[in-house]
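In: here is the input, now give the coordinates:
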Amino acid sequence: MTSTPEIFHYGEDHLTAGIALSISRGKTKGIISENTRIKIRKSADEVKAIADGDKAVYGINTGFGPLCTTQISKEETSTLQKNLLMSHAVGLGDPIADELAKLMMILKVHALAKGYSGVREETIDRIIFHIDHDVIPLVPEQGSVGASGDLAPLSHLFLPLIGLGKVKVNGKFVPADEWLRKENLSPIQLGAKEGLGLINGTQFIAAHAVSIIERLQNVLTHADISGAMMVEGLLASVKPFSPELHDVRAYKGTRHVAAFIRHLLNGSEVVHSHANCARVQDPYSLRCMPQVHGASRNAWLHVKEMLEVEINSVTDNPIVFSKDHTISGGNFHGQPMALPIDYACLAAAEVGNISDRRIYLSLEGDTPGVPKLLLKETGTNSGFMIPQYTTAALASENKGLCFPASADSIPTSLGQEDHVSMGSIAGRKTLRVVENVEKIIGVELFCAAQALDFHRPLKSSKIMAAIHEHVRSKIDHITVDGVMNEKMETAIEMIKNKELVRVAWETADAEGISLDTDFSSDFDSY
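Out: Prediction:
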């Protein structure tokens, strides 16, 4: 993640996944400048003029979807918009994570502040109040087909603006009207097009993509680290990471992974101890890490690039360019993000697949000095046999989740929405796959640290030694069977908390070692 600004100007500045996360975590404050407020007021005035006129304009003085030809009187405008939020709040299932709901609000404010939606500044200011005070609306996880925007989740997100739905305050969900009374706030009386402007958009899909960007990037880096420890632990060759090999097949991700693993292992006595061994080549899960991890890196990079376009776009409908120029189009359709998110899902699952294969390799007992099942005394002890059952189960579960959600489409809205993206489903299941891969990489780390122990007193590189020492500060070397899941959970928490990445960079800084590659700026920032 790159350094983030202290102040971000909604509607003006360029938003990234990292900045959105920084705002959601209170490290960056999002504000609206006076110049942007002028644009917002102008757009709202133009929408009001349309609503007061006789010309039918979709969503402003007409019904929605199949009712687009039904004109609404100006007296009914506010009722129409309120009814829209209520009727579309049909989500089911568990509430999404607080951070996802907060990200949805941040992304929506940025889009509305561009001044093409006609939503009034007092409405936008109320959403910012929710963001700044951590008042999180309850948004069910199911119900969006990712086409006319994320209608159901966005409706739930903004029900509290009109005094309905629930909000989480201090860790508990309470009725929104109760919270408003406590804060001496009145419900918003929605103006023309405001309901439609609030719920048309791809912010549910995009918020999931923001989270995917952060968590998958962390998984990819930790996969390189745990894979490098397996290279040492299984006495694998470092020749497959040579730069000249990857210069003749010059994918960014492949070259980055190869260089990063070379840097991690540079100076390792363990690696140099078998430089002249008779083994010709290692199994693919070891020697093809640059190609496999690198391909997933490239997929991550593609999602990041697409997401930056998406979160700096206007995904409302209709788009109000002026009082006399509105276009009812399809900017709300989730397909541009649905496809790359499905790609990211597959990319994450493959990292888990190859990690599980390395775990299996570590148990075979074919590496000199490393006993079968990673335990010297077996027979009465099963050693590390069964943790691999768990990673096999997780890898298999991921395969079932890899069917692309975007390959499906079900008509809705009486045929008006006859092709939908299912990008919302892609986002939800990709996060689930990433979570499973976090667990697989944690188990690989658990096994790799055990394998590396058997090569002592040979020393690892400075960086790998520091990483191994950090693991051993929390998980002891295992000599006899015991309950392992707690140790596995500890390793997984190291992955989720980005601990080994921090250890690697802190050690590199202290030792004057560079971990940068030619493509670090692409893959280490978002």
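In: hey, let's count contacts and neighbours off CA atoms from now on
Out: Will do.
In: stretch 125-138: how far from the chain's middle?
Out: How far stretch 125-138 lies from its chain's middle: 21 Å, per Cα atoms, centre = their mean, to the nearest Å.
In: quick one more, to check against the first:
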Amino acid sequence: MTDSRSITFDGRALTIEDVCAVASRDARAELSRDPTFLARIRRGSDFLERLLREDGVVYGVTTGYGDSCTVVIPPEFVAELPHHLFAYHGVGLGRMLDAEETRAVLAARLQSLAQGVSGVSVELLDQLAAFIEHDVLPRIPAEGSVGASGDLTPLSYVAAALCGEREVLFRGRVQPAAEALAALGRAPLRLRPKEGLAIMNGTAVMTALACLAYERAEYVSRLASRITACNVLASAGNAHHFDEALFAVKPHAGQQRVAARIRADLAIESDKPAARNEQRLQDRYSLRCAPHVVGVLEDALPFFRQLIENELNSANDNPIIDGEREQVLHGGHFYGGHIAFAMDSLKNAVANVADLLDRQLALLVDTRYNHGLPANLSGATGPRAAINHGLKALQISVSAWTAEALKQTMPASVFSRSTECHNQDKVSMGTIAARDCLRVLELTEQVCAAMLVAARQGVALRCAQDDVVPGAALQAFQADLERRVAFVAEDRALDTDLIALLTAIRAREWTLHDHA
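Out: The predicted structure follows:
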């Protein structure tokens, strides 16, 4: 835990940043002890229990699940039903969600249940909050959700862990959930009627992953703007392509912000490159149109935020238990269509940024287009230049990562499958879309790491060759890169540099301001 800040779960709206802060352990999660909030939670569970005593029929409480909703559960088995739900959904495969992703899932589920219309007990919320507080992380397989009827299979691993079953990561070791609970002096939860559905029948996994994807994409947008400025400088490009008056006549706000960032970064302290700029009146699209490409991502982010945060702050299970009006409302709030759309769209916009940077690097390493820089940005001179190949292989890897990112942009949401005896006959695929989006971000961050190596090399070569003095922002950025990455004078393996830069990107170590 790196911050004393706490985030209170009391039914009021949280932001993407709140979830990400809990996920990264930069903030504590606390369940509200406000009497009004706790009374609201209890009203729902009390109403449900009274309804059961009065022989009410409630889906998933006195009936089977899904297509089995026509099966009536004998009263003596009602208490066992929630445990059967997480038992038979223990069919997940694939990689396990990492620690940050798992914390985000727990936070997203707690936030939904804290809305007070899921019919759960305060004890369930307490157990979830304790898992976050003590960093008890259920081992959640990433694959097995179709994103409608919620993230049933992955969330079954949360439900099971709360009840002392399956495995968790706790204190640096994978161990049975029962052991972790015993170490904390907590008893396994015994789920009440509807609580299995409340935990599992929702969009917490896709929403959690969407929060993490959003924050990473926002940083990629800012970093791509800075990298583009470096590449314009290294390429002896035309800074007037980012003129304020030019962008005033096409007023996409995000596009204007990107142009403003690049324009501010290109404020130079020497006009010596001017003669070289005259070689080409207009730079190629990957430089000239960078604000138009990155700007699509920048302009889309506020819309995606709205979709993600609405889902985060919703009750998204079924049925809804309205303790105030004493109603049971059967519906389909577990459907993850909004997250699916946001993630399918976000991965498209991010992959386009990777493609933009890939094209910029292709110009930088090619002597036909880089305005006098050495081939492959090699720093070797004299007779040894013949055996050195600079960033040749790096450009190949960037091309591979970009191609894979672009391949991942096929929308997952159009691959709805009819499942579960045609009860779940139209599903969102939101969790697959979110996982795809994170993969595209991973690949794009790798492209960015490579571009930072190229920026360090290209800017140094241009400044030495043309006696250019960059503006303050790029000077500071270049100095930082020079501390991190040695100049490539002789060929060497760059993987260690790339891993270090990738770590820095994911830790957001560079403060990248708007300049707008």
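In: and the TM-score between these chains?
Out: Between these two chains, after superposing, the TM-score reads 0.94 (TM-score structural alignment, normalised by the length of structure 2); 503 aligned residues with a Cα RMSD of 1.8 Å.
In: before we move on, which element is the nearest residue to Gly202 of structure 2 once chain neighbours are set aside in?
Out: Spatial nearest neighbour of Gly202 of structure 2, excluding adjacent residues (Cα to Cα, 6 or more residues apart in numbering): Gly150 at 4.1 Å. Of the helices and strands defined by DSSP states H and E, none includes Gly150 of structure 2.
In: Provide a list of residues in contact with Gly150 of structure 2.
Out: Shown in contact with Gly150 of structure 2 (Cα atoms under 8 Å, 6 or more residues apart in numbering): Met200, Asn201, Gly202, Thr203, Ala204, Asp317, Phe334, Tyr335, Gly336.
In: skip the chain neighbours and tell me the closest residue to the aligned partner of Leu363 of structure 1 in structure 2.
Out: Counting by TM-score structural alignment, Leu363 of structure 1 corresponds to Val365 in structure 2. Of all residues not flanking Val365 of structure 2 in the chain, Asn376 sits nearest, at 4.0 Å (Cα to Cα, 6+ apart).
In: alignment lookup: that neighbour to structure 1.
Out: That one, Asn376 of structure 2, aligns with Leu373 by TM-score structural alignment.
In: ditto for Arg226 of structure 2
Out: Looks like Arg226 of structure 2 aligns to Ile225 there (TM-score structural alignment).
In: hmm, His263 and that match touching each other?
Out: No - Ile225 of structure 1 is beyond contact range of His263, at 10.6 Å (criterion: Cα atoms under 8 Å).
In: thinking again about what came up before, confirm the match of Arg226 of structure 2 sits in a strand?
Out: No - counting by DSSP: H, G, I helix; E, B strand; the rest coil, Ile225 of structure 1 is not part of a strand but helix.
In: what about the strands in structure 2?
Out: Using DSSP state E, the strands of structure 2 run over 6-9, 28-31, 93-96, 137-138, 141-143, 167-170, 173-176, 320-322, 327-329.
In: of these, flag the one that's most buried.
Out: Comparing the strands of structure 2 by mean neighbour count (mean count of other Cα atoms under 10 Å), strand 137-138 comes out on top with a mean of 30.
In: near Ser521 of structure 1, how many other residues are there?
Out: Per other Cα atoms under 10 Å, the neighbour tally for Ser521 of structure 1 reads 12.
In: how near is it to Lys252 of structure 1?
Out: 11 Å (Cα to Cα, to the nearest Å).
In: how about His222 of structure 1?
Out: Taking Cα to Cα, one finds His222 of structure 1 at 18 Å from Lys252 of structure 1.
In: of the two, give the one with the bigger neighbour count.
Out: Between His222 of structure 1 and Lys252, His222 has the larger neighbour count (other Cα under 10 Å), namely 23 against 20.
In: surely the more buried one and Ile441 touch.
Out: Yes - if you go by Cα under 8 Å, His222 of structure 1 and Ile441 touch, sitting 7.2 Å apart.
In: got any residues that touch both of these two?
Out: Counting by Cα under 8 Å, 6+ apart, the residues touching both His222 of structure 1 and Ile441 are Ile495.
In: which residues touch the match of Leu363 of structure 1?
Out: Val365 of structure 2 is in contact with Pro374, Ala375, Asn376, Leu377, Leu391, Lys392, Gln395, counting by Cα under 8 Å, 6+ apart.
In: what is the nearest of those to Thr8 of structure 2?
Out: Distances from Thr8 of structure 2 to the contacts of Val365 of structure 2, taken as Cα to Cα, are shortest for Gln395 (46.6 Å).
In: just confirm the closest one contacts Gln360, I think it does.
Out: No - at 10.2 Å, Gln395 of structure 2 does not count as touching Gln360 under the criterion of Cα under 8 Å.
In: can you pull out the helices in the stretch 151-300 of structure 1?
Out: Ranges of helices in the stretch 151-300 of structure 1, per DSSP state H, counting those that start in this stretch, are 151-158, 176-182, 194-199, 203-233, 243-247, 252-265, 269-272, 284-287, 289-311.
In: want to throw the ones you listed into TSV with distance to Val90 of structure 1?
Out: Below are these laid out as TSV (distance: least, Cα to Cα, whole Å):
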stretch	distance to Val90 of structure 1
helix 151-158	6
helix 176-182	17
helix 194-199	12
helix 203-233	15
helix 243-247	51
helix 252-265	42
helix 269-272	58
helix 284-287	46
helix 289-311	25
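In: among these, which is nearest Arg120 of structure 1?
Out: Closest of the helices of the stretch 151-300 of structure 1 to Arg120 of structure 1 is helix 194-199, at 7.6 Å (criterion: Cα to Cα).
In: rewinding a little: who's more crowded, Ile225 and His263 of structure 1?
Out: Ile225 (24 against 20).
In: show me what contacts that one?
Out: By Cα under 8 Å, 6+ apart, the residues touching Ile225 of structure 1 are Ile261, Leu264, Leu500.
In: can you report how many residues lie near the last one?
Out: Other residues near Leu500 of structure 1 come to 24 when the count uses other Cα under 10 Å.
In: which non-adjacent residue is nearest it?
Out: Ranked by Cα to Cα, 6+ apart and with sequence neighbours excluded, the top spatial neighbour of Leu500 of structure 1 is Ile467, at 6.1 Å.
In: counterpart of that neighbour over in structure 2?
Out: By TM-score structural alignment, Ile467 of structure 1 lines up with Phe477.
In: quick one: contacts for the residue nearest to the spatial centre of structure 2?
Out: Geometric centre of structure 2, nearest residue: Ala213, 1.4 Å, by Cα atoms, centre = their mean. For Ala213 of structure 2, the contact set (Cα under 8 Å, 6+ apart) comprises Ala434, Cys437, Leu438, Leu441.
In: the last one matches what in structure 1?
Out: Translated: Leu441 of structure 2. That one, Leu441 of structure 2, aligns with Val434 by TM-score structural alignment.
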